[in-house]
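J.: 3D, please:
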Amino acid sequence: MQESVVTVSVSIRRTLIEGGVRPERIKVIYEGVDLDWVDSQHAPAFDYGNSGLVVGTVAHLSSEKGHQTLLEAASRVLSRVTDVHFVLVGGGPLMSTLKARVRELGIDEKVTFTGFRSDSEALMKTFDIFCLPSLSEGLSSGILVAMASKLPIVATRVGGIPELVIDGETGVLVPPDDADQLAAGLCKVLESPQLRKKMGCAGRQRIEETFTLERKLNETEKLYLSMLASVLDQSQDCG
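T.: As a prediction, this is how the structure comes out:
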């Protein structure tokens, strides 16, 4: 019987090959976005105060997601662009540590921690920029939804993220764990309404062309049918 390993990014495929899995067994099927569902989401009423532009992230508050770097970058951004608010959506073990760092940086009026939100995808519609400063990442469903929501992306060049975000076209990619570069990327997008709109529209188009739920389901069905055909061929040979 033909056996396949399905993975959601080329990055993970490389890791599996390094771990000894034969390349021909691995099939990359990207996650897909239900565009009708995304479009049906409405931004909830959420008061960020007199915030201006909103930079948001949606991720578990754990070390690999790079929130510490985001806060250091936020401090740098706010010294240059004051009319901006940072929103961290998600719960996790670093909540108290991150809040303490916000107080140390003196930016507590410019940062909101929402905790876990079951409506995080809808909450993205209150953002102007989606930021994901991960230190490692397989493939980010948050970035997929953000791009489908026409948000420009500022993220780190790790794991499967470069497979989603085209640097300079749908967003800005920066090295991981580099607050200066992350701040520079954020300022570049914050300071240009035209660039935000251009990247947001390009991101939506990329989702429509490559990362739809329909495409994912079709590719999954095609793989299963191929495996079934292989089994049937083997059974006929035995007969």
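J.: rest of the way, CA atoms for contacts and neighbours
T.: Will do.
J.: Spell out which residues sit in contact with T82, please.
T.: Contact partners of T82, counting by CA atoms under 8 Å, 6 or more residues apart in numbering, are absent.
J.: Need the three-state assignment for it.
T.: Assigned with DSSP: H, G, I helix; E, B strand; the rest coil, T82 falls in the coil class.
J.: Look up how far E109 lies from it.
T.: Distance of T82 to E109, computed by CA to CA, to the nearest Å: 11 Å.
J.: and what of G49?
T.: Here G49 is placed at a distance of 9 Å from E109 (CA to CA).
J.: try P162
T.: For P162, the distance to E109 - CA to CA - is 32 Å.
J.: Please identify which of these two sits among more neighbours.
T.: P162 (16 against 13; other CA atoms under 10 Å).
J.: Okay, and the more buried one sits in which element?
T.: Secondary structure assignment for P162, by DSSP states H and E: helix 161-164.
J.: How far does that helix sit from its chain's centre?
T.: Chain-centre distance of helix 161-164: 9 Å, with CA atoms, centre = their mean, to the nearest Å.
J.: just stretch 225-239 next, same as before
T.: The answer for stretch 225-239 is 39 Å, by CA atoms, centre = their mean.
J.: quick one: the strands in this structure?
T.: With strands called from DSSP state E, the chain shows them at 5-7, 26-28, 53-58, 84-89, 111-115, 129-132, 153-156, 171-174.
J.: Please identify the most buried of those.
T.: strand 153-156 (a mean of 28; mean count of other CA atoms under 10 Å).
J.: Run through who's touching that strand.
T.: Identification of contacts with strand 153-156 by CA under 8 Å, 6+ apart yields 129-135, 143, 146-147, 161, 165, 170-176, 182, 185-186, 199-200.
J.: Tell me which residue lies nearest the centroid of this structure.
T.: I143 (2.5 Å; CA atoms, centre = their mean).
J.: close enough to count as contact, that one and P133?
T.: No. At 11.2 Å, I143 does not count as touching P133 under the criterion of CA atoms under 8 Å.
J.: how much space is there between the nearest residue in space to V174 that is not next to it in sequence and V5?
T.: Among residues not flanking V174 along the chain, T156 sits closest, at 4.8 Å (CA to CA, 6 or more residues apart in numbering). Using CA to CA, T156 is found at 27 Å from V5.
J.: structure for this one too, so we can compare:
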Amino acid sequence: MQKNEKSLNILQLTLSFENGGRKEAIRNLAAGMQGAGHKVFLGCVSHLGADEIDLTVFEDTIVFDRQKLFDFAAAKKLALFCASHNIDLIHTHDAGSLFFSSLAKFSFNKTPPQIMTFHRSLNFETASFKNKLRNMFSLIVSEGVITVSNARGRDFIASNLIKPKRLQLINLSADINRFSFDLDARNRIRDGFAIKPTDIVCGAMGHFGLEKGIDVVIKGFADLQQRLGEEGKSVHLMILGKGNEQDTSRLEKLISDFKVEGVIFAGFHPDPESYFSAFDIFLHSPREENGATVLFEAMATGLPIVGSLIGGVPEAIVENETGLLVDSDTPKQLADAAHKIIVNNELRGAMGLEGFKRCYLNFTREHYFNRHVDFYREVLK
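T.: Reported below is the predicted structural model:
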């Protein structure tokens, strides 16, 4: 914060604060702003979905407990909270929260300016005409929209009936201190799964639904192991994440059908950075993707990445410098790219280093919150 600039009181508003990339993005933003002397509050429209330890970066937290779309009592609660806490701006993180904030503004005219970050994958929040009408109402009383990739910015404009007053690109980020390579963590995690120091570990992370493409990664890994032959026994796939019973069973059946060895379901962990240090390469093959915080976290750890040509993924990865790009939902291409990196130690190291440099120079938490504060001040002029 520059001299003579007023500190800001910002309400981060989301449906809930459950685990996922959006939660990490909001936490990174709040932590950076808090460190710079601003006050950041968390508001959850329906429920909290988080533990107390997740809330330390916020000045205060409130759940509005909305029961229906037009819940005027909950909307009034939002208006009163903004007034009592001198909120300068409401930053919403989904179309539902934006509508809730818009309802408060339209009904009580006591809420400050509002903006939204478009986190969702393609067409998730504009699938029906009803969604488009809801968004149109919200955008009329809003001051701007942030997108986390150019691809999703174009999608947002194409999918809605009106254009926002302002459209700002702010890429996602990683906490480079948290995700720095940790040799002790690498050895601890590998020892826990009986993985030799010289073995190669391919890492992947995401929920088990079709959207994140964990099934594509498993199929690609099966192809990779087959072409490596006997050497494939020293290559492992470690998957961080979880899914419902149906999705988990689908992936387990896939492993059985393809007779894949060396696949480790490591589960969901609040400290994925420890596991990232155990990886040698990161595989990310979603069918839909907005911006993917996980890619910047992988780069911060110094991992080369194989990613899909979908959504904001190509904007994070520099082809042949920080990783390789393949068509979405193509296990063979994924295996080709992973094989090229795995068998070449020099290439693997060079890509990992370039990825770290790219993250350090462009996608740190400091870059992320400074770009937001600049946009907040532009809106508040």
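J.: So after superposing, what's the score?
T.: For these two chains in superposition, a TM-score of 0.90 is obtained (TM-score structural alignment, normalised by the length of the first structure); 228 aligned residues with a CA RMSD of 1.7 Å.
J.: What span of the first structure is stretch 293-312 of the second structure aligned with?
T.: Using TM-score structural alignment, stretch 293-312 of the second structure corresponds to residues 141-160 of the first structure.
J.: which parts of that stretch are buried?
T.: 142-160 (16 or more other CA atoms under 10 Å).
J.: Any idea how far apart the tips of it sit?
T.: One end of stretch 141-160 of the first structure sits 11 Å from the other (CA to CA).
J.: just how off-centre is that stretch within its chain?
T.: Distance of stretch 141-160 of the first structure from its chain centroid, counting by CA atoms, centre = their mean, is 4 Å.
J.: just stretch 73-84 of the first structure next, same as before
T.: Between the centre of stretch 73-84 of the first structure and the centre of its chain there are 22 Å (CA atoms, centre = their mean).
J.: Could you do stretch 168-186 of the first structure as well?
T.: The chain centre lies 14 Å from the centre of stretch 168-186 of the first structure; the measure is CA atoms, centre = their mean.
J.: Please apply the same query to stretch 89-103 of the second structure.
T.: 19 Å.
J.: Read off where that stretch ends up in the first structure.
T.: So stretch 89-103 of the second structure is aligned with nothing, judged by TM-score structural alignment.
J.: Run a quick neighbour tally on D215 of the second structure.
T.: Neighbour count for D215 of the second structure, taken as other CA under 10 Å: 23.
J.: and if you look at Q181 of the first structure?
T.: Applying other CA under 10 Å, we find 16 residues neighbouring Q181 of the first structure.
J.: How about R215 of the first structure?
T.: Neighbour count of R215 of the first structure, defined by other CA under 10 Å: 18.
J.: ok, now the one 4 residues further on?
T.: Per other CA under 10 Å, the neighbour tally for E219 of the first structure reads 16.
J.: My guess is it contacts V28. True?
T.: No. Contact criterion CA under 8 Å: E219 of the first structure and V28 do not qualify, at 9.4 Å.
J.: Okay, buried residues for the helix holding P162 of the first structure please.
T.: 161-162, 164.
J.: and what of stretch 115-127 of the first structure?
T.: Buried residues in stretch 115-127 of the first structure, counted by 16+ other CA under 10 Å: 116, 120-127.
J.: what range in the second structure matches that stretch?
T.: The aligned range for stretch 115-127 of the first structure in the second structure is 267-279, by TM-score structural alignment.
J.: ok now the matching stretch, how far from the chain's centre?
T.: Worked out by CA atoms, centre = their mean, stretch 267-279 of the second structure lies 15 Å from the chain centre.
J.: circling back: just the buried residues of stretch 115-127 of the first structure: which are in helices?
T.: Assignment to helices by DSSP state H places the following of those there: 120-123.
J.: Among the residues you listed, which one lies nearest to Q236 of the first structure?
T.: E121 (48.9 Å; CA to CA).
J.: tally of neighbours for the counterpart of S62 of the first structure in the second structure?
T.: Mapped onto the second structure by TM-score structural alignment, S62 of the first structure lines up with G209. Neighbours of G209 of the second structure under the rule other CA under 10 Å: 18.
J.: ok, G209 of the second structure to A25 of the second structure distance?
T.: From G209 of the second structure to A25 of the second structure the distance is 21 Å (CA to CA).
J.: Next: R371 of the second structure.
T.: Shown here: R371 of the second structure relative to A25 of the second structure, a distance of 13 Å by CA to CA.
J.: thinking again about what came up before, and the match of stretch 115-127 of the first structure, how far apart are its ends?
T.: Chord length of stretch 267-279 of the second structure, first to last residue, is 15 Å (CA to CA).
J.: which residues touch the closest residue to A185 of the second structure other than its chain neighbours?
T.: Using CA to CA, 6+ apart and skipping the chain neighbours, the partner closest in space to A185 of the second structure is S274 (5.3 Å). For S274 of the second structure, the contact set (CA under 8 Å, 6+ apart) comprises 179, 182, 185-186, 189.
J.: got it, and M299 of the second structure?
T.: Counted by CA under 8 Å, 6+ apart, M299 of the second structure has contacts 305, 322, 352, 355-356, 358-359.
J.: now with 10 Å?
T.: Contact partners of M299 of the second structure, counting by CA atoms under 10 Å, 6 or more residues apart in numbering, are 174, 176, 179-180, 276, 282, 305, 316-317, 322-323, 351-360, 363.
J.: Give me the subset of those residues that lies in helices.
T.: Among the contacts of M299 of the second structure, the ones falling in helices (DSSP H) are 276, 316, 351-360.
J.: just those now: which is nearest S102 of the second structure?
T.: The closest of these to S102 of the second structure turns out to be A316 (CA to CA; 32.5 Å).
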